[in-house]
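# I'll drop the sequence and a predicted model, then ask my questions.
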Amino acid sequence: MKNKEPKISVIMPVYNAEKTIERAILSIINQTYNNIELILINDGSTDGTENIMKSYLEKENKIDIKYYFQKNSGPSIAKNLGIDMAKGEYILFVDSDDTISENYIESLVINQKEDTLIGASYKIIRDTEKNDNGIIITNKIYDIRNEILNDLVIGNLNGFVVLYLFNKEQMKDIYFEKDIRYMEDTLFLIKYIINNNINNIIYLKDVYYNYYQTDGSITNNTNKIIKNILSFTNSIRKIENIIPKEEKELKEICKKNRANRISKLIENNVSKIRERKILKEYQKSEEIKQIIKELIEDCNINKVYKLYLKFTMNSPYILFLAYVKIREILKKMK
């Protein structure tokens, strides 16, 4: 089916993935559905990734494989380039360290319906010695638009774009935002649903996206505490801003959710501080001070947690470190 106008465009942004890119490519080539173009976007890789990808361009594959190179600009810009290059009726996103089950694309295509988003289940595969891999199956069928948006906003509905098949024609002017690190998928998904009046989401059983979770994944990077908090806060606010003004109830849910989710992220990140220098930078940051001030004034945050926020901003290093150690011990005792 090479050189035929493809029905499905699979967009795969790639950066320094020499250990995983081959399995990702093979999972696309080995699909039971072959009317596919695979668009590989090399986001400025500096390892052996480029050679592996180019080797597949020279092979006789049952699918069409295209390759593009860009200077390192991040996954959002890579995906946007892929969207512009795609020739298929539908678009699917797959990350370069993950794989999809053999029937993945075929199942998503067969089940396509008007005004409906078709999604898959996913497996979490951790590259650790512990055998703690999990299968996440969403059995719920969404048939109310506000319920879809509500669950996306509060985090009850999976916002990973890799789980869904998108109609290319319906993606006009919908792109990933390049200036955010958190929830760019959720933001993209909400735009797509609002712009196209999507009223239904159906999740398929026995169709799996295999998500490989490693210590090096961008989503597990907790070194830059302040940047994490600021980026997350920015993302939450962007999501709140794209909800239509007439959706007053949903706007209010967004506001409550913003306070709760930012608070949890602050707690998770601040508890990982181990250096005096990082704590000082955190406590002196004017942007962090403003976020903390807003949370303390927010009626959705309980008094105990407000005291905790004040403590993290004013505590001496030794006292803060003692708190972190006690917290770790209490967690292990649970």
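Noted; the coordinates are in hand.

# okay, CA-based contacts and neighbour counts for the rest of this
OK.

# Y209 should be in a helix, yeah?
No: looking at Y209 with DSSP: H, G, I helix; E, B strand; the rest coil, it is strand, so not inside a helix.

# Distance of it relative to F311?
42 Å (C-alpha to C-alpha, to the nearest Å).

# what's the answer for L189, then?
With C-alpha to C-alpha as the criterion, L189 and F311 are 37 Å apart.

# can you map out the helices along the stretch 201-334 of the chain?
225-242, 248-270, 276-284, 286-297, 303-314, 317-333 (DSSP state H, counting those that start in this stretch).

# Mean neighbour count and distance to I91 for these - can I get that in CSV?
CSV is the format used below for the helices of the stretch 201-334 of the chain (neighbours: other C-alpha atoms under 10 Å; distance: least, C-alpha to C-alpha, whole Å):
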stretch, mean neighbour count, distance to I91
helix 225-242, 18, 23
helix 248-270, 17, 29
helix 276-284, 16, 41
helix 286-297, 15, 37
helix 303-314, 14, 43
helix 317-333, 12, 43
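
# how about TSV for the ones you listed, with distance to N146 added?
Output for the helices of the stretch 201-334 of the chain, formatted as TSV (distance: least, C-alpha to C-alpha, whole Å):
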stretch	distance to N146
helix 225-242	14
helix 248-270	8
helix 276-284	37
helix 286-297	26
helix 303-314	30
helix 317-333	37
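
# Presented hereafter is structure B, for comparison with structure A:
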Amino acid sequence: MQEIISVIVPIYKVEEYLERCINSILNQTYKNLEIILVNDGSPDKCPNICEEYAKKDDRIKVIHKQNGGLSDARNYGLNIAIGKYISFVDSDDYIEKNMYQDMINELRMKKADIVSCAINNVYSDRSVSSDIEERVYDTESALKDLILGKNLNQTVWNKLYKKDVINGILFEKGKINEDDFWTYQVFANSKKIITLNKVLYNYIHRESSIMGQGYSEKNLNGLEARYNQYKFIEKNYPKLNLIAKKSVFFYAIFLYQKLLISKHDINNSYMCIQEYLKEINFNDKERKQLTIKEKIWVFMGKKSMYFTCKIRNLIHIGI
């Protein structure tokens, strides 16, 4: 008998996209699915759409809850999921019909804990598919590429997980960049992670989505997530300490560059960024491992973040 894959779909204000999303899951060639639709207090027709689909297919479970955000909705799904495997699909996206069959075949054949596939980025006027290298990773090498954003990314929805490696790790409620708080912890629980160079997930870029909006102080969640990741790496994977530290530093620069070209009051955010940067110092051994360009930006950033980011914006570096 096929093992169950639990597919968790958080839903909020997506009535225009929801049917396409659900249909793409129902039409999978791999049939033994538990489809958990989590209505996160959506004020539109989404709750009715969910209930109508549940009447048509007994693989669907519907949860109606008060609005608590994407992380909270995913956690509700995780708490009731019965599958040996877990997957997440965002409700404005859709998946290719062979996604779960291809992914579970790879997991079984290579005896892996997580498989990550290539993505099709869908815009209003075009689509752009990613191309990734097929690799088999151990824990440390996977974390390295995850931090670097090389071949692996923080997003949770283009992956299939053995439920055992999630092991009760929940998403940080009330955060954006929630994947950045979660993924590295799950990778650390995994002994083998693989990448599959097949475009199986279609990610819709919407201006009205959380990640499509301009700067807000909530963007500092991404910096917090990278700092938490760095402290975790420092304690558990010291060989990766420098790249995790650089990830925090250069993301802080990116955020401040973004802040300078926005219309927001910069003071609160600037002080918060500076507090994180006080914690990021490169010793002599680490400085020797930096590239010449990195050494320049680290030196300038420590002298004046404002001046550094002004210069980078002026010459169109990093944003």
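Now that the structure is in, tell me what you want to look at. Computed from a predicted model, the values in this text were never measured in an experiment.

# Got a TM-score for the two of them?
Here the TM-score for the pair of chains, by TM-score structural alignment, normalised by the length of the second structure, is 0.84; 302 aligned residues with a C-alpha RMSD of 2.9 Å.

# returning to that earlier point: would you mind saying which of the helices of the stretch 201-334 of the first structure lies nearest E58 of the first structure?
In terms of C-alpha to C-alpha, the element of the helices of the stretch 201-334 of the first structure nearest to E58 of the first structure is helix 225-242, at 40.7 Å.

# Compute the inter-axis angle for that closest one and helix 286-297.
If you take axes from the mean of the first three to the mean of the last three C-alpha atoms, to 10 degrees, helix 225-242 of the first structure sits at 60 degrees to helix 286-297.

# Contacts made by helix 225-242 of the first structure with the rest, please.
153, 180-184, 187, 190-191, 222, 251, 254-255, 258, 262, 265-266, 269-270, 273, 282, 287-288 (C-alpha atoms under 8 Å, 6 or more residues apart in numbering).

# do that again at 6 Å, thanks
182, 187, 254, 269 (C-alpha atoms under 6 Å, 6 or more residues apart in numbering).

# The first one and Y211 of the first structure, how far apart?
I take that to be Y182 of the first structure. Distance from Y182 of the first structure to Y211 of the first structure, counting by C-alpha to C-alpha: 17 Å.

# the more surrounded of these two?
Shown here are Y182 of the first structure and Y211; by other C-alpha atoms under 10 Å, Y211 has more neighbours (21 against 18).

# correct me, but that one touches I124?
Yes: the pair Y211 of the first structure / I124 is scored as a contact, 4.9 Å apart, by C-alpha atoms under 6 Å.

# S42 of the second structure: what's it in contact with?
So S42 of the second structure contacts 12-13 (C-alpha under 6 Å, 6+ apart).

# What residue in the first structure is paired with it?
In the first structure, the residue matched to S42 of the second structure (TM-score structural alignment) is S45.

# Surely that match is within a helix?
No: going by three-state DSSP, the assignment for S45 of the first structure is coil, not a helix.

# G77 of the second structure maps to what in the first structure?
Checking TM-score structural alignment: G77 of the second structure goes with G82.

# how near is its match to K66 of the first structure?
10 Å.

# between those two, who's got more neighbours?
Higher neighbour count among G82 of the first structure and K66: G82, with 24 against 17, using other C-alpha under 10 Å.

# element containing the more buried one?
Using DSSP states H and E, G82 of the first structure sits in helix 75-85.

# how close does that helix sit to the second structure?
With mean C-alpha distance after the TM-score superposition for the first structure, helix 75-85 of the first structure departs from the second structure by a mean of 0.8 Å once superposed.

# how about that helix: buried residues?
75-83 (16 or more other C-alpha atoms under 10 Å).

# for the stretch 101-250 of the second structure, what spans make up the strands?
Under the criterion DSSP state E, counting those that start in this stretch, the stretch 101-250 of the second structure carries strands at the ranges 114-122, 127-129, 136-137, 159-162, 193-204.

# can you put those in a markdown table and add distance to D92 of the second structure?
Converted to a markdown table, the strands of the stretch 101-250 of the second structure look like this (distance: least, C-alpha to C-alpha, whole Å):
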| stretch | distance to D92 of the second structure |
| --- | --- |
| strand 114-122 | 11 |
| strand 127-129 | 15 |
| strand 136-137 | 30 |
| strand 159-162 | 17 |
| strand 193-204 | 7 |
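
# which of the ones you listed sits most buried?
strand 159-162 (a mean of 24; mean count of other C-alpha atoms under 10 Å).

# Which residue in the first structure occupies the aligned position of L196 of the second structure?
Counting by TM-score structural alignment, L196 of the second structure corresponds to Y203 in the first structure.

# Kind regards, and thank you for your time.
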